[in-house]
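[1] What follows is a predicted protein model with its sequence.
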Amino acid sequence: MKALTVINSAPASLRRSVLSVPSVNIRALRKVQALDCDAVIFDLEDSVAPQKKAEARDNLRLFFKETASSGVERIIRINPMDSDFGSADMELVIETQPDAVLIPKVEHVSDIQAVADILSDAGSTQEIAIWAMIETPKGILNAPTIALADERLQCLVVGLNDLRKESGVLPGSGRAYLVPWLMQILLAGRAHGLDIIDSVFNDFQDMEALEAECAQGRAMGFCGKMLIHPSQIEPANRHFGPDPLAVREAESIVAAFAKAGTEHLNVINLNGKMVERLHLVEAERLLATAKHIAARTRKTS
């Protein structure tokens, strides 16, 4: 079982924008290096027809061989291990050594453990992380135990298309009937130090609705959003990145606690507001993230 993760002020991996790319689409694979997303999911599952699975694996094998990592997190989404394709997908994962493997439709701890055992048997230590998609009613109900499944597990990704299909919830603006379930996943993941990625927004031409859903996801506590089109990257980066006003406020909090005489204070008065030392920890984390983003922007520009 996974030990409780202690969260500190060090900048975590940026996962504001997590773009899913069908591995059968060579043209899309070639474009990945030029995109400003934080992470890429190379999909072998839903976006690849059964008769194209082997071709998609070959494409991905060649891509990893010819393309060096550019600092963007690289994740391979496999097919379920009980499918006809899961074993071959995991062989590719072991061969290509991505940053993480994403398991679809996780419903039980055993779904995580099956992949973790393969990684361990192959001699992989902690280099390849595990991400889990929570996209069924059973997955949501079992999210608290899934979040503890293995020390490799870093991230939960919400999948609402399958959840809507299995629950009968109709598509609609605001996701009103889905919010309680989303918060269950968030709470389970956050309790054990995991990042949580919001579901895809299907209509990539409706930018206004995408903006609203990104704002909602950020307010709910998601780290970022899974995306299906490059046009969605900028809104996701903006909404899930540090707000400029919040950065200035964080700078004020850090400066206030740095003043002489505050070393032993847990609460200070800052511009008429009572600010606790826990806010200092949050401020330091926010500034570290902002610095991380700025450094990456300078590197890629």
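    Good, I have the coordinates.

[2] contacts, neighbours, all on C-alpha from now
    Noted.

[3] residue ranges for the strands of the stretch 201-301 of the chain, please.
    Remark: strands assigned in the stretch 201-301 of the chain by DSSP state E, counting those that start in this stretch are 224-227, 267-270, 273-276.

[4] Determine which stretch of those is the most buried.
    Most buried of the strands of the stretch 201-301 of the chain by mean neighbour count (mean count of other CA atoms under 10 Å) is strand 224-227; its value is a mean of 26.

[5] and that one, what other elements does it pack with?
    strand 17-22, strand 195-198, helix 207-220, helix 233-240 (3 or more CA pairs under 8 Å, 6 or more residues apart in numbering; DSSP states H and E).

[6] repeat that with 10 Å
    Judged by 3 or more CA pairs under 10 Å, 6 or more residues apart in numbering; DSSP states H and E, strand 224-227 is in contact with strand 17-22, strand 39-43, strand 153-158, strand 195-198, helix 207-220, helix 233-240.

[7] let's bring in a second model and compare:
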Amino acid sequence: MTPADRPRRSALYLPASNAKAIAKARTLPCDVVILDLEDAVPPEAKDEARAAAVAAVAEGGFGDREVVIRANGLDTAWGADDLAAIAGSRADAVLVPKVDGPEAIARYEAALAAAPAAMQLWAMIETCASVFALEPIAATARTGRLAAWIIGTNDLAKEMRAQLTPGREAFLPFLSMAVAAARAHGLAILDGVCNEFRDLDAFTAEARQGMVFGFDGKSLIHPAQVDPCNLVFSPGEAELAWARAVIAAFDQPENRGKGAIRVEGKMAELLHLDQAQRLVALAERIAARP
């Protein structure tokens, strides 16, 4: 499985300084664990959190979960040390905050020059400036480490002075454009966090909204959000039944070479075949997880 093929339905943030939370993350069914050195860690604990994150990655025990370390920005007192430490770790990726444009990606690429070639660069898309630079930021993936985006709706709301309503009306154009820019350049993209960790119905509604927009998954702030998130971003039985029917129909000798056929009373084109194959492959990868 290549990095781009991996299921990323649920990405759980946890403070890298919290050993108990890290231990619990090793038992949770999330696809991605994000050891946070930034927002979740106060200034006086930054150095300790950095050492703890690197040690946790070295210790392992995360199974087939991707392990990502979120660094402080290079414009902070801790960013350069964070990037140097992460570059020497076994983390799958480093997540960097508040990327405004392709120049910021270039600075992070330079800071990771000594990192293993397999280490990915993930970026938080969470500033007003990034809204107007989505395509050039995404285009850097063609020649560098950039592999995924995570939307930061909380930071974006703060900068915009907008309200995070249950329907996220203020952010809908931005969310759809971010997904389009990511897909144009082969990036994975995860939706922002939902602050409602006690109201799982509200969380599920927001996750479904993200799924409709085309996100690969969602970033999470609480373990209780993992199971409903995985359910939303996993193909359903009805979807899979239709997908398998489309694949089987196009595989019939009489349909080979055709651009459009009838399947169970519906028109199916080759683009639907591509979608069906992707959906079935995703379901198989999810099923193969321990």
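    Nice, thanks for sending it over. Only a predicted model underlies this, so the values are computations on that prediction, with no experimental measurement involved.

[8] that older thread, dump the helices and strands packed on strand 224-227 of structure 1 into JSON lines; add mean neighbour count and distance to P80 of structure 1 as well.
    Output for those, formatted as JSON lines (neighbours: other CA atoms under 10 Å; distance: least, CA to CA, whole Å):
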{"stretch": "strand 17-22", "mean neighbour count": "25", "distance to P80 of structure 1": "16"}
{"stretch": "strand 39-43", "mean neighbour count": "24", "distance to P80 of structure 1": "12"}
{"stretch": "strand 153-158", "mean neighbour count": "25", "distance to P80 of structure 1": "15"}
{"stretch": "strand 195-198", "mean neighbour count": "25", "distance to P80 of structure 1": "20"}
{"stretch": "helix 207-220", "mean neighbour count": "17", "distance to P80 of structure 1": "27"}
{"stretch": "helix 233-240", "mean neighbour count": "20", "distance to P80 of structure 1": "27"}
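
[9] which stretches of the stretch 1-150 of structure 2 form helices?
    19-25, 46-59, 79-87, 102-111, 128-131, 134-139 (DSSP state H, counting those that start in this stretch).

[10] A170 of structure 2 is nearest to which of the ones you listed?
    Of all these, helix 128-131 sits nearest to A170 of structure 2, with 12.6 Å by CA to CA.

[11] Alignment lookup: P80 of structure 1 to structure 2.
    Structural alignment (TM-score structural alignment) places P80 of structure 1 against G73 in structure 2.

[12] pretty sure that match is touching K98, no?
    Yes: assessed by CA atoms under 10 Å, G73 of structure 2 is found in contact with K98 at 7.5 Å.

[13] hey, what's in contact with both of these two?
    Shared contacts of G73 of structure 2 and K98 (CA atoms under 10 Å, 6 or more residues apart in numbering): A104.

[14] follow-up on the earlier one: to M119 of structure 2, which of the helices of the stretch 1-150 of structure 2 lies closest?
    Nearest to M119 of structure 2, of all the helices of the stretch 1-150 of structure 2, is helix 79-87, at 7.9 Å by CA to CA.

[15] For the closest one, list every residue counted as buried.
    79-83, 85-87 (16 or more other CA atoms under 10 Å).

[16] for stretch 292-301 of structure 1, same thing?
    For stretch 292-301 of structure 1, by 16+ other CA under 10 Å, it's I293.

[17] next one: stretch 184-192 of structure 2 to chain centre, how far?
    Offset of stretch 184-192 of structure 2 from its chain centre (CA atoms, centre = their mean, to the nearest Å): 7 Å.

[18] Provide the aligned range in structure 1 for that stretch.
    So stretch 184-192 of structure 2 sits over residues 191-199 in structure 1, by TM-score structural alignment.

[19] distance from the strand or helix carrying Q184 of structure 1 to structure 2 after superposition?
    Assessed by DSSP states H and E, Q184 of structure 1 sits inside helix 179-190. With mean CA distance after the TM-score superposition for structure 1, helix 179-190 of structure 1 departs from structure 2 by a mean of 1.2 Å once superposed.

[20] Which residues outside that helix are in contact with it?
    5, 7, 134, 137, 139-148, 154-160, 163, 175, 194-199, 216-217, 220-223.

[21] Try it again at 6 Å.
    143-144, 147 (CA atoms under 6 Å, 6 or more residues apart in numbering).

[22] Most neighbours of all those, which one?
    Counting neighbours by other CA atoms under 10 Å, A147 comes out on top of the contacts of helix 179-190 of structure 1 with 27 neighbours.

[23] Give the aligned equivalent of that residue in structure 2.
    Superposed on structure 2 with TM-score structural alignment, A147 of structure 1 falls opposite A138.

[24] again, but for E95 of structure 1
    Match for E95 of structure 1 (TM-score structural alignment): G88.

[25] Next: R164 of structure 1.
    Per TM-score structural alignment, R164 of structure 1 is aligned with A157.

[26] Also F222 of structure 1?
    Applying TM-score structural alignment, one finds that F222 of structure 1 aligns to F215 in structure 2.

[27] Quick one: residues contacting K98 of structure 2.
    124, 126-127.

[28] Could you identify the longest helix within structure 2?
    Determined from DSSP state H, the single longest helix within structure 2 is helix 270-288.

[29] Perfect, I'm done here.
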